[in-house]
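*Asks:* Fold the stuff below for me.
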Amino acid sequence: MNKQVAVILSGCGTEDGSEAREVILTLLGLDQRGIGYRCFAPDGDQPRVVDHRSGEAYDATRNVLREAARLGGRETLDLAALDPDDVDGVVIPGGVGVIHTLSDFATAGTEMSVLPQLRDALVPFHERGKPFGLMGYAPLLVPRLLGEGIAVTVGQNAELAGAISSMGGLHKSCAVNEVAIDREHRVVSTPAFLLAGGPAEASTGIFKLIDRLAEML
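*Replies:* Model prediction:
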């Protein structure tokens, strides 16, 4: 039976949800390697909605799960339905939704907390030793979600790297085509669009992440 991965989304669009290009490259990479996937997102309103042309926030109500389905399709499921017995690993693409919806890092900084639904859904995976792949902003979740002392990368961003260290994580500086691997904790991460200038450049690290994740499934 083919391995299955849960892809955790935080909406649709890099300014207030999941980074769409990272999601598409992730799904492509998984499919090319014969790894099945299911997309999940929390069912609730986004704390922030942004006009992606102007970059300005505006007053509107958007449901995270409905927005995520623009990327994951009609099969996108409520995060509350995620069962660690059904899938073999987890991938979390980046995007500003990671720091506004899946956590409050954007407003709380290193005093951040993780969305309770995310913690409830994903901690059992970590406790069972199932692997995680994280890209873009997603590695910022690790110290609060999976625990301290886990090595991750946000590329070469000194401010974000410092935040990870302040929360008890370990940061490894990486180029866009590289991954940070913590084999003990079964976590792989890559900078993706924190560094990439376009999809082709981002794909080098994302596909490498998927290859390393596949070895752990």
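*Asks:* all contacts plus neighbour counts: C-alpha atoms, from now on.
*Replies:* Noted.
*Asks:* thinking in terms of the whole chain, how far from its middle is the longest helix along the chain?
*Replies:* Longest helix in the chain by number of residues (criterion: DSSP state H): helix 199-216. For helix 199-216, the distance between its averaged C-alpha position and the chain's averaged C-alpha position is 13 Å (CA atoms, centre = their mean, to the nearest Å).
*Asks:* compare with the first, here's sequence two:
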Amino acid sequence: MTAQPRFAVILSGCGVYDGTEIHESVLTLLAIDRLGGLYRCYAPDRPQLHVVNHLTGAVAAGETRNVLVESARIARGAITDLAQFDPAECDALILPGGFGAAKNLCGFALDGAECAVDPATERAVRLMLAAGKPIGALCIAPALLARIVGDRAELTIGNDSGTAAAIDKMGAHHLVAGPGEVVIDTAHKIATSPCYMLDSSIKTIAAGAENTVRALLTMMGR
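*Replies:* Have a look, this model is predicted:
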């Protein structure tokens, strides 16, 4: 284990409605840095489900964007194709939220509990589970963990009853959590926090991201 804990951060585009939630991703990177860690960003090299005009909230008909290329905006260009993910190169994995997690990393936004998961994303999560390394997820991202892990894994997206029911249907177990709170599943080494699944301020998002990173560090034995 290196002197500094290493975090792999999976992004899903750039922008809450069709990609990664920017506040959640940046505050996660900040928390990792402030708590003495190193991070490396990843994203799948694939088209987005669609492009959303973030000023109007409408789908931009005819526009196409690539998840990896858009995620590079957040990572300032320092990003790796998720297909190249190697669990030996990190100590923990974390997935910020935003609709991209439910549209580009999996199909939860359209298909709910019957969703498929992006193959590169599923591979990365399964490799971390097999290696016994901790995984964190914010906002709606725990839904894709429910689809992959099942096994009564304890997760939270806050208190939305419909999403909670879908998580339970996928074989996981949803627990209600408030702003900034983290649900920790010690058996599966998973930490989740609701972030913008609740009506939250940016300082609460910062607390949720930092508390999740702290939980991952604890599960690393740091």
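*Asks:* Can you pull the TM-score for these?
*Replies:* After superposition, the two chains reach a TM-score of 0.97 (TM-score structural alignment, normalised by the length of structure 1), with 217 aligned residues with a CA RMSD of 1.0 Å.
*Asks:* related to what we said a few turns ago, the longest helix of structure 1 against structure 2, how far on average?
*Replies:* Helix 199-216 of structure 1: mean distance to aligned residues in structure 2 after superposition is 1.1 Å, counting by mean CA distance after the TM-score superposition for structure 1.
*Asks:* Which residue range of structure 2 does that helix align onto?
*Replies:* Residues 202-219 of structure 2 are where helix 199-216 of structure 1 lands when matched by TM-score structural alignment.
*Asks:* Could you do stretch 77-90 of structure 1 as well?
*Replies:* Correspondence between stretch 77-90 of structure 1 and structure 2 is established over residues 80-93, with TM-score structural alignment as the criterion.
*Asks:* quick check, distance from that stretch to the centre of its chain.
*Replies:* Distance, stretch centre to chain centre, for stretch 80-93 of structure 2: 14 Å (CA atoms, centre = their mean).
*Asks:* What of stretch 66-81 of structure 1?
*Replies:* Between the centre of stretch 66-81 of structure 1 and the centre of its host chain there is 15 Å, according to CA atoms, centre = their mean.
*Asks:* now swap in stretch 112-125 of structure 2 and tell me
*Replies:* Its chain's C-alpha centre lies 12 Å from the corresponding centre of stretch 112-125 of structure 2 when counted by CA atoms, centre = their mean.
*Asks:* Quick one: residues in contact with that stretch.
*Replies:* By CA atoms under 8 Å, 6 or more residues apart in numbering, the list of residues contacting stretch 112-125 of structure 2 from outside reads 44, 82-83, 85-87, 93, 104-108, 135, 144-145, 147-148, 166-167, 169-170.
*Asks:* For the residue nearest the centre of structure 1, give me its contacts.
*Replies:* Central residue check for structure 1 by CA atoms, centre = their mean: the C-alpha nearest the mean position is that of Ile92, 2.2 Å away. Contacts for Ile92 of structure 1 (CA under 8 Å, 6+ apart) come out as Val7, Ile8, Leu9, Phe132, Gly133, Leu134, Met135, Ala138.
*Asks:* And those residues, which two are furthest apart?
*Replies:* Checked with CA to CA, these reach their widest spread between Leu9 and Phe132, with 14.0 Å between them.
*Asks:* helix/strand/coil for the spatially most distant residue from the centre of structure 2?
*Replies:* Taking CA atoms, centre = their mean as the measure, the residue most remote from the mean C-alpha position of structure 2 is Gly62, 27.5 Å away. Reduced to three states with DSSP: H, G, I helix; E, B strand; the rest coil, the structure at Gly62 of structure 2 is coil.
*Asks:* Please apply the same query to Glu15 of structure 1.
*Replies:* Glu15 of structure 1 is classified as coil under three-state DSSP.
*Asks:* residues contacting the nearest residue to it once chain neighbours are set aside?
*Replies:* Counting by CA to CA, 6 or more residues apart in numbering, the nearest residue to Glu15 of structure 1 once its immediate chain neighbours are dropped is Val96, at 5.3 Å. Applying CA under 8 Å, 6+ apart, one finds that Val96 of structure 1 lies in contact with Thr14, Glu15, Asp16, Gly17, Ser18, Glu19, Tyr137.
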